[in-house]
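Asks: structure, please.
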Amino acid sequence: MEIIELGPDRLPEVVDLCRRALDLPEDATEAPAVVATLTERAATDRTVLRLGAIRDGVLLGVLLGSLSATDPRRGHVDLVAVAPAERRQGIGAALLTGAEARLAALGAAELLLAGNPPHYAWPGIDVRYTPAICAALRLGYRQDRTAWNMTAALTEGSPALRPTGPAEQRLAARGVTVRRAEPADLPALAAFARSVFGGTWDGELAGSLGRPDAGTHLAERAGEILGFAAYGSARPSWFGPMGTAPAAEGSGIGGVLLRRCLQDQAAAGISAAQIGWVGPVPFYSGAAGARIERVFFLYRKAIKGA
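Replies: The predicted structure is shown next:
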């Protein structure tokens, strides 16, 4: 077996392996979107690493990693997948060791087993992927954070699909317009996200606008953006990010924007939306009946200069 860097021509093999290797159905089903997010979209603003474990020309395992878009001294492992029949043979450990060496050579001093916004598949390692957690601990990674997703049911009668019309009328009476964002809105939305929230939400908004399986809604008054909500940046079933200007908090804007996005996802045939890397749990619980479902451990390790 050897660890090699994979070219774009082998990405269909990567998708096929992920479909077979990702044990959670929601991950396996959206494997094409996950791989596209971590390779094609991620390559627009960072250095991307694609490693494969190969034996006799057959792909046995894959690792997708990257350098941080904001701090090149930090590397990320975004995905590790090993073919079910090849597990417990050290393939995952070999891929991680290979990633450490290659990312260190690119200048990284620390490696995170954690999502690398704005293009990420998961916040960290889902606690149900127990072998991955065991491998991380064996290789000297330490847990430093916990994150979680919430799930909103998009079936008939769900609180997530409550009509937004009455609330939108109340907002209109106060001069607030709620509408679907267009690609031409991206510069203003990105500037709003950067100035109010910082971080990388502007990149996630860019991934949500202008694609058939994604979208963004916004609220504005007299041309001033008051809030936004987006979905589909990482994959079709995921919601986020969303944000409301501090001065507009408590106005009901957030709940309207959230449910408009969830209604779009339901119309596309999605039966449950994942609200990724959640902060305000009570808001999503009250506005959409969402519940905490996926829990992730995030790990880190110094990879040079120790």
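Asks: could you use CA atoms for every contact and neighbour count after this?
Replies: Noted.
Asks: show me which residues of whichever strand or helix holds His217 are buried.
Replies: Assigning secondary structure by DSSP states H and E places His217 in strand 215-221. By 16 or more other C-alpha atoms under 10 Å, the buried positions in strand 215-221 come out as 215-220.
Asks: quick one: it to chain centroid distance?
Replies: When C-alpha coordinates are averaged (C-alpha atoms, centre = their mean, to the nearest Å), strand 215-221 and its chain have centres 21 Å apart.
Asks: can you give me the strands in the stretch 201-306 of the chain?
Replies: 215-221, 224-231, 238-244, 272-275, 291-302 (DSSP state E, counting those that start in this stretch).
Asks: which one of the ones you listed lies closest to Arg162?
Replies: The closest of the strands of the stretch 201-306 of the chain to Arg162 is strand 272-275. By C-alpha to C-alpha, the value is 14.7 Å.
Asks: tell me what that closest one is packed against?
Replies: strand 142-153, strand 238-244, helix 253-267 (3 or more C-alpha pairs under 8 Å, 6 or more residues apart in numbering; DSSP states H and E).
Asks: which ones are touching Cys18?
Replies: By C-alpha atoms under 8 Å, 6 or more residues apart in numbering, the residues touching Cys18 are 28, 31, 81.
Asks: did I read that right, it in a helix?
Replies: Yes: applying DSSP: H, G, I helix; E, B strand; the rest coil, one finds Cys18 inside a helix.
Asks: roughly how far apart are it and Pro12?
Replies: 10 Å (C-alpha to C-alpha, to the nearest Å).
Asks: and what of Leu298?
Replies: 28 Å.
Asks: okay, these two: which has more neighbours?
Replies: Shown here are Leu298 and Pro12; by other C-alpha atoms under 10 Å, Leu298 has more neighbours (22 against 12).
Asks: could you find the closest non-adjacent residue to the more buried one?
Replies: Among residues not flanking Leu298 along the chain, Gly124 sits closest, at 4.8 Å (C-alpha to C-alpha, 6 or more residues apart in numbering).
Asks: wouldn't the one you found be in contact with Trp277 here?
Replies: No: the pair Gly124 / Trp277 is not scored as a contact, 9.5 Å apart, by C-alpha atoms under 8 Å.
Asks: are there residues contacting both of the two? Which ones?
Replies: Joint contacts of Gly124 and Trp277 (C-alpha under 8 Å, 6+ apart) are Ala147.
Asks: pick out whichever of these two has more residues nearby.
Replies: With neighbours defined as other C-alpha under 10 Å, Gly124 and Trp277 compare such that Gly124 has more, 25 against 21.
Asks: gap between the most far-flung residue of the chain relative to its centre and Ala167?
Replies: Taking C-alpha atoms, centre = their mean as the measure, the residue most remote from the mean C-alpha position of the chain is Ala173, 35.7 Å away. Distance, Ala173 to Ala167, by C-alpha to C-alpha: 10 Å.
Asks: for comparison, sequence B:
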Amino acid sequence: MTEVVYRHYASGDEKAIVELWNDCLHHDPITPLRFRNMVLLDANFDPEGLRLAFEGERLVGFVYSVRRLLPMVGTELEPDNGWITAFAVAPDKRRQGIGSRLVREAFDFLIRHGRKHVFFSSYAPNYFVPGVDEESYPEGYAFLLKHGFARLYSPVAMDYSLVRYSMPDDVKALKRAREAEGYAFGLAQDRDLVDVIRFAGDVFNPDWGRAIREGVLRGLPLSAIHVARENGRLVGFCMHAGYEGVAERFGPFGVDPSQQGKGLGKILLHDCLTNMRAQGLHGAWFLWTGETTTAGHLYKKLGFEITRRFHVCKKSFEN
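Replies: You can find the predicted model right below:
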């Protein structure tokens, strides 16, 4: 029997990692380009955190752990937190202790760098999925529970078919009424960028502001970003194609909390879907929302369907 050798990532391992990933994570395959962009080019990537198990020349398991080296906002490095964003063991090598050894090595890596908590897998900016999909990977979820993780909450992914979409008449009427009250809706222009990025990051999530800034730098057209203003003040935005340049990926999307209840989110959402359909897109989807949040209710009321459910999990290390 060939001995299993454990080590961290080294140059040249990429092809084997992507192949094992795609053999095991069948509902979440990646390409070499996506692995490069999301892992190797991540400013927070540390080769020591990508733990590998080899049987001879064959890669039979990996666990990818990461901690923040570059702040998401300001100088905040979240020094107590680390993340595991993906793991896999070859099907014929499971229940032999390989995954357990790899995850212990990932824990050791994070503990050496002062981390007190580890999450699966709510890591920004480069998460592949928000958490573990129990339906797709029941063994993976059981593995996390076995190693001390506990479920925190369960966001959902949703999809919406645009094939027969048209903006409802009541939304058109609502938009006209709000415009008569001083609201303005339109596509973003250069003069909107600073306000949109600041609004998205400060009011909602720093990752949203980052996604917009980096998306535009990568070539995201401003025609993918919709804005709402009240007498000149930005009060909401909605967009698509903001993540990895995937045109049908919807979001981020937000309305000033003080403006909620006026249907501004509904207007922005339908403006964006109308624009997506006009570009010939056949669907809209996103990975992460709270099922019972205001946005979640709006999506479901429109007709978005829940297509996946994820469990965000957390483990705290003992002192």
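Asks: tm score of chain vs chain?
Replies: Once superposed, the chains reach a TM-score of 0.80 (TM-score structural alignment, normalised by the length of structure 1), with 297 aligned residues with a C-alpha RMSD of 3.3 Å.
Asks: got JSON lines for the helices and strands packed on strand 272-275 of structure 1, with distance to Val77 of structure 1 too?
Replies: Formatted as JSON lines, those follow (distance: least, C-alpha to C-alpha, whole Å):
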{"stretch": "strand 142-153", "distance to Val77 of structure 1": "14"}
{"stretch": "strand 238-244", "distance to Val77 of structure 1": "20"}
{"stretch": "helix 253-267", "distance to Val77 of structure 1": "29"}
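Asks: minimum distance to Ala43 of structure 1: which of those has it?
Replies: Closest among these, using C-alpha to C-alpha: strand 238-244, at 20.4 Å.
Asks: counting contacts, what elements does the closest one pack onto?
Replies: Right, strand 238-244 of structure 1 is packed against helix 201-208, strand 224-231, helix 253-267, strand 272-275 by 3+ C-alpha pairs under 8 Å, 6+ apart.
Asks: what residue lies at the spatial centre of structure 2?
Replies: Centroid-nearest residue in structure 2: Tyr127, 5.0 Å away (criterion: C-alpha atoms, centre = their mean).
Asks: is it possible to get CSV of the helices and strands packed on strand 272-275 of structure 1 that adds mean neighbour count and distance to Glu182 of structure 1?
Replies: Shown next, in CSV, are those (neighbours: other C-alpha atoms under 10 Å; distance: least, C-alpha to C-alpha, whole Å):
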stretch, mean neighbour count, distance to Glu182 of structure 1
strand 142-153, 19, 25
strand 238-244, 24, 16
helix 253-267, 23, 14
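Asks: Ile292 of structure 1: which of these is closest?
Replies: strand 142-153 (4.2 Å).
Asks: so who does the closest residue to Thr31 of structure 2 other than its chain neighbours touch?
Replies: With sequence-adjacent residues excluded and distances taken as C-alpha to C-alpha, 6+ apart, Thr31 of structure 2 is closest to Val18, at 7.0 Å. Residues in contact with Val18 of structure 2 (C-alpha under 8 Å, 6+ apart) are 30-32, 35.
Asks: change it to 10 Å
Replies: 29-35 (C-alpha atoms under 10 Å, 6 or more residues apart in numbering).
Asks: same check, this time on Asp78 of structure 1
Replies: 34-35, 38, 48-49, 63-66, 112-116, 119-125.
Asks: can you check Arg58 of structure 2 too?
Replies: Per C-alpha under 10 Å, 6+ apart, neighbours of Arg58 of structure 2: 4, 16, 20, 90.
Asks: those in helices, which ones?
Replies: Secondary structure defined by DSSP state H assigns 16, 20 of these to helices.
Asks: over to Asp108 of structure 2. Which of the three states is it?
Replies: helix.
Asks: could you report the neighbour count for it?
Replies: Asp108 of structure 2 has 14 neighbours, counted by other C-alpha under 10 Å.
Asks: OK, contacts around Lys15 of structure 2?
Replies: 21, 31-32, 35.
Asks: also Gly290 of structure 2?
Replies: For Gly290 of structure 2, the contact set (C-alpha under 10 Å, 6+ apart) comprises 153-157, 296-297.
Asks: just the closest of those residues to Asp192 of structure 2, please.
Replies: Taking those together and measuring to Asp192 of structure 2 by C-alpha to C-alpha, the closest member is Gly296, at 26.6 Å.
Asks: if I look at the residue lying closest to the closest one once chain neighbours are set aside, how far off is Asn44 of structure 2?
Replies: The shortest distance from Gly296 of structure 2 to any non-neighbouring residue, by C-alpha to C-alpha, 6+ apart, is to Gly290 (5.8 Å). Gly290 of structure 2 sits at a distance of 27 Å from Asn44 of structure 2 (criterion: C-alpha to C-alpha).
Asks: which non-adjacent residue is nearest the aligned partner of Leu268 of structure 2 in structure 1?
Replies: Matched to structure 1 by TM-score structural alignment, Leu268 of structure 2 sits across from Leu257. Once flanking residues are discounted, Leu257 of structure 1 sits nearest to Ala229: 5.6 Å by C-alpha to C-alpha, 6+ apart.
Asks: what's the neighbour count on the equivalent of that neighbour over in structure 2?
Replies: Aligned counterpart of Ala229 of structure 1 in structure 2: Cys238 (TM-score structural alignment). Cys238 of structure 2: 26 surrounding residues under other C-alpha under 10 Å.
Asks: tell me the spacing between whatever residue of structure 1 lines up with Val194 of structure 2 and Val34 of structure 1.
Replies: Correspondence of Val194 of structure 2 to structure 1, assessed by TM-score structural alignment: Pro187. According to C-alpha to C-alpha, Pro187 of structure 1 stands 26 Å off from Val34 of structure 1.
Asks: these two: which has the busier surroundings?
Replies: Neighbours were counted for Pro187 of structure 1 and for Val34 using other C-alpha under 10 Å; Val34 has more, 23 against 13.
Asks: what's the first helix or strand after the strand or helix carrying the more buried one?
Replies: Element membership for Val34 of structure 1, per DSSP H and E: helix 31-36. Using DSSP H and E, the helix or strand that follows helix 31-36 of structure 1 towards the C-terminus is strand 48-55.
Asks: show me what that next one is packed against.
Replies: For strand 48-55 of structure 1, the elements it packs on are strand 2-5, helix 11-21, strand 58-67, strand 74-82, helix 91-105, judged by 3 or more C-alpha pairs under 10 Å, 6 or more residues apart in numbering; DSSP states H and E.
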